[in-house]
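J.: This is the structure alone, sequence omitted:
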């Protein structure tokens, strides 16, 4: 394959690969492993396609058109592929006839049209848009109408194959030469027949038939047109399940070429309808204008170079399909995003506000969604969402409104510090003694009204002294005084021994300075307090306080 063709092939394949990888990596929701394998497969197929096109050679057949047979690539005039009857009399040994308005290229047999177009497309892909087809029919050369119709049907089939090959339908021109009184070329485009004489401007058919004896040829001309409509155009336009109809671009017809006396479809047609018969007159020659050159200006507006050809059209189709697929996937991604955020919001709204633990878990999901949308607002949303209607701002506002309604659970009330009852040792004990004085009962009863034994609470009785005397003596005295108070509370209130803890601290924990008499008086004391302890003061048949505490804590957490 020529370098001028290899480079466009490589560029087209590169664009196709880039489009597929863009769709694969940015939109299709698959994993990296699948994307990597798919990318490798696409690259292998692309390399194989380039290699195959590089090694492909033009097929060696009779239909191959050499570069010398075709017009220059930079000229955009029409190129007419001529097929049909007796082409040797037209081209006279040369496969190409060049004119100032276009070119006539000989292709001989109708069945070779597709091969010729394929060869031109491979060698000169831009010139395919300049091509058109002219079928030359000589009814005087055909003795069987069925054979003639079969040839026209072959033209119809070739037009279908050419359309599949190039992507568009080539204009088809019908050219017919009939025996009869000599006339110039009559070109019919649409419903306006024009008479085109040699070296003269085109003339309306109605004006031509009024000149001299031209009206004498009118019956034969009318029958010629009737023959073309009934036999040729009818075969191209009639319904067919296998091949689509082929519209005729224009018709070129003339009379005057008289063949030797022989039965033909034209002579039979003319005789059966008009009883006219034509024979060769002495000195009659073949007309000089053998080509309907007046058709070329009509074809010129429809002849243009193709930008890229079928390969480019396929690439454009692939790009459009990828873009449409990306739009669809982007819409699905946005739909999934809306569903995800909506599900989180519905879960948030369904949980009562006093259920703090599940409410906090739902709040964490909302905050995660909001943070993701905020990052996309700053950095730009991913491409997989951007081609659809991205609802990021609307979703973010809904999330923020829900998050703002969050009310944190009330802080637990601080547990009251254990009540400490401080008793003055002077009012309870004589100096240096540990036995309760007479009259101390009233003081103990009034002071210990709030100290009540209950399961899970330990009654701690601690004794304290000043720094007068030795440490060992002070320690023993403080412990004995605490035991005396404990014994009184136990015996008076019938409180179990397990509800008490007795401690003697001596002078180790002063609350005032021992340098003054008043300070030393404050340091001589007995303190009674309640301290939580799971197994303290547990009565028979009563659950441990720890169990109660756990139950209460669990209930609070569930709320």
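T.: Now that the structure is in, tell me what you want to look at. Just so it is clear, the model here is predicted, and its values are computed rather than measured.

J.: okay, CA-based contacts and neighbour counts for the rest of this
T.: Will do.

J.: Helices of the stretch 151-300 of the chain, start to end?
T.: Taking DSSP state H, counting those that start in this stretch, the helices of the stretch 151-300 of the chain run over residues 205-208, 218-227, 234-237, 265-274, 295-299.

J.: Could you point out which of those helices sits nearest residue 457?
T.: Closest approach to residue 457 among these is made by helix 234-237 (109.9 Å; Cα to Cα).

J.: So which residues make contact with the closest one?
T.: For helix 234-237, contacts defined as Cα atoms under 8 Å, 6 or more residues apart in numbering pick out 149, 152-153, 156, 245-248.

J.: For the stretch 401-550 of the chain, which segments are assigned as helices?
T.: 425-428, 440-447, 471-493, 517-523, 545-558.

J.: Let's have the ones you listed in a markdown table, adding mean neighbour count and distance to residue 406.
T.: Output for the helices of the stretch 401-550 of the chain, formatted as a markdown table (neighbours: other Cα atoms under 10 Å; distance: least, Cα to Cα, whole Å):
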| stretch | mean neighbour count | distance to residue 406 |
| --- | --- | --- |
| helix 425-428 | 19 | 56 |
| helix 440-447 | 12 | 48 |
| helix 471-493 | 19 | 51 |
| helix 517-523 | 17 | 52 |
| helix 545-558 | 12 | 17 |
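
J.: wait, what's in contact with residue 366?
T.: Taking Cα under 8 Å, 6+ apart, one finds 341, 344-345, 399, 403 in contact with residue 366.

J.: Which of those residues ranks first by neighbour count?
T.: Among the contacts of residue 366, the one with the most neighbours (other Cα atoms under 10 Å) is residue 399, at 23 neighbours.

J.: That residue against residue 345, yeah?
T.: Yes: counting by Cα atoms under 8 Å, residue 399 touches residue 345, with 7.3 Å between them.

J.: among the helices of the stretch 151-300 of the chain, which is nearest residue 305?
T.: helix 295-299 (13.3 Å).

J.: measure residue 280 to residue 400 for me?
T.: With distances taken as Cα to Cα, to the nearest Å, residue 280 is found 100 Å from residue 400.

J.: since we're on residue 88, how many residues are nearby?
T.: Neighbour count of residue 88, defined by other Cα under 10 Å: 12.

J.: any idea how far it is from residue 176?
T.: 16 Å.

J.: Okay, strands next: where are they in the stretch 301-450 of the chain?
T.: Assigned by DSSP state E, counting those that start in this stretch, the stretch 301-450 of the chain shows strands spanning 420-424.

J.: Might you report the residue contacts of the most centrally placed residue in the chain?
T.: Using Cα atoms, centre = their mean, the residue of the chain that lies closest to the mean C-alpha position is residue 326, 1.8 Å off. Contacts for residue 326 (Cα under 8 Å, 6+ apart) come out as 23, 27, 384, 387.

J.: My guess is residue 458 contacts residue 528. True?
T.: No: between residue 458 and residue 528 there is no contact under Cα under 8 Å: 10.2 Å.

J.: still on that earlier bit, just the contacts of residue 366 now: which is nearest residue 122?
T.: For the contacts of residue 366, the nearest to residue 122 is residue 341 (56.0 Å; Cα to Cα).

J.: Put this next to the previous one:
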């Protein structure tokens, strides 16, 4: 992945982290701390991306980077590895391997030497760091020459190392096509078999070589030569004069292919954790010179096991460069695996999905808690309100539950007017119906009315208020009335009843009129002094019909001469007084303020 894509992913991750932090139900200080942590992580990822890109780019020397084609190069780029791969690049056997040319460019493609199989993932990453546009053009060519391996153990070790390194590359989301190439040396007296393109005198570089290939798992071989691709039979019939030599060559190539089938193919087909991708093709080319052949090679042992004859070790030549399989490059898929941009896009999408899941989960939980809390408050209020108790404790519980409902509805009203917070948003807010229910519950509440018991009558001695036989208040009666009527309060729904009484002295008609007039005088004084409407009063005179003591004695007659004032509940009484005016004022004090 390129440096730009890695940094873009780091910035994208930081943005997603900030959005998730804004959704989580955190305090401002906690959100600031989390945002600062996210900023630190983004900065660290930015610097690590730069460091990783520099490290990968440093795997190639400055001269090698300069020798690479430019980023606009669109031909196949092949990473060549294997024990015999150095012969494709070294023009002189005396040159040290570290100083050999690591790059070979032809008209059909670019070949890059990998010094060892273990360095294959590093070389692939370094090439992508230097030329990120080459991702869809790269492939791996494994050179497997049986004549250069002294034992099967060494060969199997290289194959296992190859499959492991390819799995490492695949875990980095880079799938490189694989093709296996093998070279076979011609005998010392081999002739040019009818324009095959190779002879003892000519190396593979002069003229195009003949390649036998088994492509995409096909059992039959194809022959690629001079830009053509035909079957073995058609290739043999192209030159009748060289038919015998070509038939012999075909037999030798099929024997070589049988060795590949037995010793190499199983390593790419067996199931396992490090299973490598199936090679695109197995290709064999016969060359006049094959360097670094060993005595007692696996090829000699295999031929001896099949024929019972020990083949002669052919003398290798120090000079020459092995031909590259340009004719096979057209078999390579040009777009293999995910591009770096696509991979970064997939990672970005998964990061967004993860952030969305976290945000949605948090919002769902917060909405659930809100609905549960308000619902519990409603149920608690309803259960308290349904109780028949009306004592002080029940009223206190009811008022406390109502206060909680007021807090809830104030909070829900703010959400309704100004929008719910992000921690409850993302389309999951469902508390609007609860807001209406809370308002209905509050609207049905009725404040308890203060119960007022009808008090006992205020009894006034008429001798303190009136002269004998008179209904006119004496001048000194004002203070007596003020002191006596301090507890009488006018309130809506209560009637102030003023009742006059006399003793049995005199006629009954005169006593009845006198008792009524004295009650009216007291009523008038109370109305004048307190500013109380007349609808609050009732005046009655009973004469001597309701004595409270015996009229036979002076003391009893004095007790019967009285004016009683009492409060009596009556619907509609004192209706002109405001019910919300607060506590009633004693009528005796209203006019004296």
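T.: Arrived safely. Just so you know, these numbers come straight off a predicted model, no measurement behind them.

J.: Got a TM-score for the pair?
T.: The pair, once superposed, lands on a TM-score of 0.66 when counted by TM-score structural alignment, normalised by the length of the first structure; 468 aligned residues with a Cα RMSD of 5.2 Å.

J.: on that earlier part again, what is the aligned counterpart of the residue nearest to the centre of the first structure in the second structure?
T.: When the second structure is aligned by TM-score structural alignment, residue 326 of the first structure is paired with residue 359.

J.: How much space separates that match from residue 367 of the second structure?
T.: 12 Å.

J.: what does residue 158 of the second structure give?
T.: Residue 158 of the second structure sits at a distance of 61 Å from residue 367 of the second structure (criterion: Cα to Cα).

J.: just residue 472 of the second structure next, same as before
T.: 77 Å.

J.: Neighbour count for those two, which is higher?
T.: Neighbour count, other Cα under 10 Å: between residue 472 of the second structure and residue 367, residue 367 has more, with 18 against 14.

J.: which residues touch the closest residue to that one other than its chain neighbours?
T.: Nearest residue to residue 367 of the second structure, sequence neighbours excluded (Cα to Cα, 6 or more residues apart in numbering): residue 424, at 5.8 Å. By Cα under 8 Å, 6+ apart, the contact set of residue 424 of the second structure is 23, 363-364, 366-367.

J.: Let's have those in JSON lines, adding distance to residue 288 of the second structure.
T.: Putting the contacts of residue 424 of the second structure into JSON lines (distance: Cα to Cα, whole Å) gives the following:
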{"residue": "23", "distance to residue 288 of the second structure": "73"}
{"residue": "363", "distance to residue 288 of the second structure": "75"}
{"residue": "364", "distance to residue 288 of the second structure": "75"}
{"residue": "366", "distance to residue 288 of the second structure": "79"}
{"residue": "367", "distance to residue 288 of the second structure": "80"}
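
J.: Shared with the first structure, which of the residues you listed?
T.: For those, the subset whose aligned partners also touch in the first structure (both residues aligned by TM-score structural alignment, their matches' Cα atoms under 8 Å) is 363-364, 366-367.

J.: what's the closest of the contacts of residue 366 of the first structure to residue 490 of the first structure?
T.: Nearest to residue 490 of the first structure among these: residue 403, at 57.2 Å, using Cα to Cα.

J.: and that closest one, how far is that from residue 344 of the first structure?
T.: For residue 403 of the first structure, the distance to residue 344 of the first structure equals 11 Å [Cα to Cα].

J.: now do residue 19 of the first structure
T.: To residue 344 of the first structure, residue 19 of the first structure is 36 Å away according to Cα to Cα.

J.: which SS state does residue 78 of the second structure fall under?
T.: Per DSSP: H, G, I helix; E, B strand; the rest coil, the local secondary structure of residue 78 of the second structure is strand.

J.: show me the contacts for the nearest residue to residue 486 of the first structure once chain neighbours are set aside.
T.: Excluding the flanking residues, the one nearest residue 486 of the first structure by Cα to Cα, 6+ apart is residue 461, at 6.7 Å. Shown in contact with residue 461 of the first structure (Cα under 8 Å, 6+ apart): 482-483, 485-486, 500-503, 526-529.

J.: Residue 421 of the first structure now?
T.: By Cα under 8 Å, 6+ apart, the neighbours of residue 421 of the first structure are 447-448, 527-529.

J.: nearest to residue 422 of the first structure, of those?
T.: residue 527 (4.5 Å).

J.: In contact with the closest one, which residues?
T.: 420-423, 460-463.

J.: Just the buried residues from the residues you listed, in PyMOL please.
T.: Paste this into PyMOL to select the buried members of the contacts of residue 527 of the first structure, with burial taken from 16 or more other Cα atoms under 10 Å:
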select buried, resi 420+421+422+423+460+461+462+463
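
J.: I'd like the contacts of residue 527 of the first structure written out as TSV, with distance to residue 518 of the first structure added.
T.: Formatted as TSV, those follow (distance: Cα to Cα, whole Å):
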residue	distance to residue 518 of the first structure
420	21
421	19
422	16
423	15
460	26
461	23
462	21
463	18
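
J.: Mind picking the one among the contacts of residue 527 of the first structure that's closest to residue 312 of the first structure?
T.: Nearest to residue 312 of the first structure among the contacts of residue 527 of the first structure, with distances taken as Cα to Cα, is residue 420, at 95.8 Å.

J.: quick one: the helices in the stretch 1-150 of the second structure?
T.: With DSSP H, counting those that start in this stretch as the criterion, the stretch 1-150 of the second structure has helices at 3-23, 28-57, 62-67, 120-130.

J.: and the angle from the first one to helix 120-130?
T.: With axes from the mean of the first three to the mean of the last three Cα atoms, to 10 degrees as the criterion, the two stretches helix 3-23 of the second structure and helix 120-130 enclose an angle of 90 degrees.

J.: Okay, buried residues for helix 3-23 of the second structure please.
T.: 3, 5-7, 9-23.

J.: Off-centre distance for that helix?
T.: From the chain centre to the centre of helix 3-23 of the second structure is a distance of 12 Å (Cα atoms, centre = their mean, to the nearest Å).

J.: Equivalent analysis for the third one, please.
T.: Relative to its chain's centre, helix 62-67 of the second structure lies at 45 Å (Cα atoms, centre = their mean).

J.: Please apply the same query to the longest one.
T.: When distances are taken as Cα atoms, centre = their mean, helix 28-57 of the second structure is centred 19 Å away from the chain's centroid.

J.: contacting residues for residue 541 of the second structure?
T.: 499-501, 512-517, 519.

J.: Apologies, that question was intended for residue 402 of the second structure.
T.: Counted by Cα under 8 Å, 6+ apart, residue 402 of the second structure has contacts 381, 442.

J.: Brilliant, that's me finished.
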